[in-house]
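[1] Sequence and predicted structure, then a few things I'm wondering about:
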Amino acid sequence: MANVLDKIVADKKIELIERKSKRPLESFKHQAIPTNRDFYKALAAPGTQFILECKKASPSKGLIREPFDLAEITRVYKNYASCISVLTDEKYFQGSFDYLEFVRSQVEQPLICKDFFIDEYQIYLARIYGGDAILLMLSVLDDTQYQSLEKVAKSLNMAILTEVSNEAEVHRALALNAQIIGINNRDLRDLSTNLATTEALRKLIPDNKVVISESGIYTHQDVKRLAPLCNGFLIGSSLMAERDLERACRSVILGENKVCGLTRSQDAIAAYESGAVYGGLIFAPKSPRFVDLDCAKQVMQSAPLAYVGVFVNATIADVVNHAQSLKLAAVQLHGQEDAVYINELRPLLPSNCQIWKAQAVKDSLPAPVNGVDRHLYDTHSDTQAGGTGKTFDWAILKETKQPFMLAGGLNPENIQGALYQGAHGLDLNSGVEQSAGKKCPNKLNDAFISIRKY
């Protein structure tokens, strides 16, 4: 990557010669007025902040998002981002200053212009197109260059995200009195990412600095791992690679949470508006939250959740019929279904339908079931499968290495304790109800507010 970085910077110099000849700095410098959007303040606010990035392509991944619909991207990002990053490098990232201008017109958040800054010309250009902050990479700039560019940025009230990727660069950033330090988890030599980079370098940075972790953030577990160390995250490629951007943002920021036992359209709407990714439909006739196919279809039409069908010792034919007719995202098996059952079921399901296996937990974790995509751990009951309203001892979850969902008595009061157990998502049911099968919008909202408090 060092050679790639050298090539990018060399090409950037050529690009700037061409830009300056076509549009001299003197022709637009007077248009650059100080910004009134405070990038630093947005990131220094209490809690974990997110810089979400508009990125079409990259040298390491090639084309990432096609079509690159900025209207769609900004429509989603404005609901989740503290700040928004826009790539403007054309040759290697297929970016554009026009993208920056468009995003500026669509959102109220501060914007960072993401480019390889080596010349004051670029800063003025970034400002007139709507940038409120710039990225200065210490892997690209020496201290004198940095200070020169910093002076111009400050004259325009623009913030600086100072990027570091090793210990030497951290010491330089501190000597330069950088206020916002971005730790790049990507190894510039081989393009690999390692979140341990943030863990190692953060120890060198005083607490009065704003610290952002960049690159390699793919899951909510990644976020929860590093959130205690950082003020926030810059996330781009992992979001841009996902077709369903709304779901991708929810998954990484809130987790892949499910509201189960949906029986009414208004409850599905409330679950979606609160921030859920999944909606659970229970097809077990003995459950007080049982729905038939017609009711399930009505619920599904009301909100664009990914729907999971819950079955208890149902026939394989019945499970397959529901999965196919409802286009379920997953089937959740809540009975005594074993590996033989699962192996027979798997090839009959649509290829994009996952199998989740719910397992009742009493004093220890049951042995994992082979052949499933995800386990769901729920509180053991002698009388019912799920929906007990009771929790189990979460400490035993440390034993598992399997992807899992956590269920069992989760409610707005205890959900904070559930957030750091390593689950891919939380499964909410009776703890957010006013009565069996009827969700309480206020409890749902309170639960997801608690989920976002980190």
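    On my side now, so go ahead. Numbering: from 1, shown residues only.
[2] contacts, neighbours, all on C-alpha from now
    Fine.
[3] who does the longest strand along the chain touch, helix- and strand-wise?
    Assignment by DSSP state E gives strand 354-361 as the longest strand of the chain. Counting contacts by 3 or more C-alpha pairs under 8 Å, 6 or more residues apart in numbering; DSSP states H and E, strand 354-361 is packed against strand 330-333, strand 374-379.
[4] Dump those into TSV; add distance to K91 as well.
    As requested, these are exported to TSV (distance: least, C-alpha to C-alpha, whole Å):
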stretch	distance to K91
strand 330-333	41
strand 374-379	41
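[5] Comparison target, given below:
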Amino acid sequence: MSILMKIIEDKRKDLKHMGYSHGVEIPEKRRVPIVSVKQNPLIICEIKRTSPSKGTIKADIDPVKQAEKYIKKGARAVSVLTEKRYFSGSLRDLMLIKNRFPNIPVLRKDFILKAEEVDISYRAGADAILLIASILSLKELYKIYRRARRYKMDVLFEVHSEEDIKKAYDIKPEIIGINSRNLEDFSIDLFNPLKLKKLINWKATTIFESGIKGCEDALFALSSGFHGLLIGEAVVKNPALIEDIVSIYKRPISNFWERLFKKDERPLVKICGITRTKDVHYLEKKGVDAMGFIFAPSPRMTNSNFLKNIGEINAVKVAVITPDSLSDKNLKKETEIIIEENLVDAVQLHGFPPSFRLSNKLLMPYYNALRVKGLNDIKNIALYNSQRVLIDAFDTHSAGGTGKSIPDEIIYESSKITPLWVAGGIGVNNIKTIIKRFKPELVDASSSLEKSPGIKDHSKLDNFFEEIKNAKATH
């Protein structure tokens, strides 16, 4: 039996033996105002003592003092775990917090199974309830949802799968929470919410749930197009993190990840080392997903003025930077300009160690690129904090654009660790084989599609995209 099914089984037993209030004395009438959780910034921080996946998080937590810390740091809503057996929560925690902070919205987070639990939640002071699609039938979901909305309570309708989205479609809830946690084994996949979000075809406020450990994860969620965040363990242990996350909301946020993953029909294609406007326009016509602009020592190096002249395009714009980009005075200035003025959608950190972090001043959507010499190097993929790692061929004299290919064995082993993003000697002659053999999520090409460094060959580009199309057709 999965963890989830065990929790639900025990919850049914508790409802039968202790009633809908779980033995907690609840006021006959609600005593506090209803406040919507749809605040700005939409950051919901959780009161949680324990969990099945993490064990004890903070057993001696004072719910009121913890909520006060959240609010002072910038949280606009509080989520309270009220499940007792596995999360050491209680409706008492919820009532204490709401009575102390009546104008702060409070979400009751529990495994709600019956409409009568909504009545209890309302009287206890909850402004919103969590409704988990995967544990209830459509009929049960609709009944509970309607009951909550009659009370003018918000409903955070939580989904984990395409099946859950199908249930949500019939109800069309106003607030959708997409959980990165697999409720069967409690593992985390931050890309799951991004993939499911594309299936929501009605107007809804979307909230990214679980897996937010720091600013970089928060930035990933927001640049995936989510309106808000539900954060648990990380803020329980470190409430100061809230201030840093609030600061992200205050700056323009590129929707890099959302735009990059808008299509599924073929591998994502990035063409790097672009230096001419005419190549930008041509690649736009070909439907390229990402364009790379180099801000590091290279014959393909460009500048901020070039990006300003390009303006808005359909493909995402990626600035490729190396350690030299931050150590050289002039390059550092250019790097700061393109990030601070939002001239690119993301940065590719090429050749940086796993321990490197962008400063808060330069923080924006990013991924790492690892130059691999041999099989031992691919172990470093797991050390990076970025959601994807591009592997590229190593060259002693150049960081990229060498035309060197990565041995098949290294590509294959890398694909076992993470969805494959691959560069290095990719061109017309081998792209079809690479797609069929390794099924990459993204391919990155540069020098093999040029007449000379930085000058793209349109005939080669035509053949390259035709080969991709043929590879998909025979896949």
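    Received the coordinates, thanks. Predicted, not measured: the structure shown is a model, and the values here were computed from it.
[6] TM-score of the superposed pair?
    After superposition, the two chains reach a TM-score of 0.56 (TM-score structural alignment, normalised by the length of structure 1), with 293 aligned residues with a C-alpha RMSD of 3.6 Å.
[7] Turn the helices and strands packed on strand 354-361 of structure 1 into JSON lines, including distance to E214 of structure 1 and mean neighbour count.
    Below are these laid out as JSON lines (distance: least, C-alpha to C-alpha, whole Å; neighbours: other C-alpha atoms under 10 Å):
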{"stretch": "strand 330-333", "distance to E214 of structure 1": "32", "mean neighbour count": "24"}
{"stretch": "strand 374-379", "distance to E214 of structure 1": "28", "mean neighbour count": "24"}
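[8] Could you point out which of the ones you listed sits nearest A153 of structure 1?
    Nearest to A153 of structure 1 among these is strand 374-379; the distance by C-alpha to C-alpha comes to 48.4 Å.
[9] Map L94 of structure 2 across to structure 1 for me.
    Alignment note (TM-score structural alignment): L94 of structure 2 maps to L100 of structure 1.
[10] what's the closest of the helices and strands packed on strand 354-361 of structure 1 to I212 of structure 1?
    Proximity to I212 of structure 1 (C-alpha to C-alpha) singles out strand 374-379 among those, at 31.0 Å.
[11] and the following helix or strand past the closest one, how far from structure 2 on average?
    Counting by DSSP states H and E, the next helix or strand C-terminal to strand 374-379 of structure 1 is strand 404-406. Here strand 404-406 of structure 1, set against structure 2 after superposition, deviates by a mean of 4.3 Å using mean C-alpha distance after the TM-score superposition for structure 1.
[12] Could you check how far strand 404-406 of structure 1 is from the centre of its chain?
    Strand 404-406 of structure 1 sits 18 Å away from the centroid of its parent chain (C-alpha atoms, centre = their mean, to the nearest Å).
[13] and if you look at stretch 461-469 of structure 2?
    31 Å.
[14] Which part of structure 1 matches that stretch?
    Taking TM-score structural alignment, stretch 461-469 of structure 2 hits no residues over in structure 1.
[15] Now that stretch: buried residues?
    461, 464-465, 467-469 (16 or more other C-alpha atoms under 10 Å).
[16] just stretch 22-41 of structure 1 next, same as before
    Across stretch 22-41 of structure 1, burial judged by 16+ other C-alpha under 10 Å covers 25, 32, 35, 37-40.
[17] pretty sure L370 of structure 2 is touching I391, no?
    Yes: under the criterion of C-alpha atoms under 8 Å, L370 of structure 2 makes contact with I391 at 4.9 Å.
[18] What lies in contact with the longest helix seen in structure 1?
    Ranked by number of residues, the top helix in structure 1 under DSSP state H is helix 2-22. Residues from elsewhere that reach helix 2-22 of structure 1, judged by C-alpha atoms under 8 Å, 6 or more residues apart in numbering: 92, 116, 140, 188-189.
[19] Could you single out the nearest of those to V299 of structure 1?
    The closest of the contacts of helix 2-22 of structure 1, once distances to V299 of structure 1 are taken by C-alpha to C-alpha, is Y92, at 44.9 Å.
[20] Can you give me every residue that contacts I128 of structure 1?
    31-33.
[21] Tell me the counterpart of it in structure 2.
    Using TM-score structural alignment, I128 of structure 1 pairs with R123 in structure 2.
[22] That match looks like it's in a helix, true?
    Yes: under DSSP: H, G, I helix; E, B strand; the rest coil, R123 of structure 2 sits within a helix.
[23] can you list contacts of stretch 227-236 of structure 2?
    41-48, 57-58, 66, 70, 205-214, 218, 221-222, 241-242.
[24] Could you report the separation of the counterpart of N208 of structure 1 in structure 2 from K270 of structure 2?
    Counting by TM-score structural alignment, N208 of structure 1 lines up with K203 in structure 2. As judged by C-alpha to C-alpha, to the nearest Å, K203 of structure 2 and K270 of structure 2 stand 31 Å apart.
[25] do A445 of structure 2 as well
    Taken as C-alpha to C-alpha, the span from A445 of structure 2 to K270 of structure 2 is 6 Å.
[26] ok, the two, which is more surrounded?
    Shown here are A445 of structure 2 and K270; by other C-alpha atoms under 10 Å, A445 has more neighbours (25 against 22).
[27] Check the alignment and tell me where that one lands in structure 1.
    Counting by TM-score structural alignment, A445 of structure 2 has no partner.
[28] So A445 of structure 2 versus F256 of structure 2, what's the distance?
    According to C-alpha to C-alpha, A445 of structure 2 and F256 of structure 2 sit 19 Å apart.
[29] cool, L130 of structure 2 as well?
    L130 of structure 2 is 29 Å from F256 of structure 2, where distance means C-alpha to C-alpha.
[30] coming back round to it: the match of L94 of structure 2: how many residues sit nearby?
    Look at L100 of structure 1: counted by other C-alpha under 10 Å, it has 27 neighbours.
[31] For it, give its distance to L234 of structure 1.
    From L100 of structure 1 across to L234 of structure 1, the span is 17 Å (C-alpha to C-alpha).
[32] Over to I396 of structure 1?
    According to C-alpha to C-alpha, I396 of structure 1 stands 33 Å off from L234 of structure 1.
[33] returning to what we had before: take the contacts of stretch 227-236 of structure 2 and keep only those in strands.
    42-47, 205-209.
[34] and the equivalent of G177 of structure 2 over in structure 1, helix, strand or coil?
    Aligned by TM-score structural alignment, G177 of structure 2 pairs with G182 of structure 1. Using three-state DSSP, the structure places G182 of structure 1 in strand.
[35] Fine, thanks again, bye for now.
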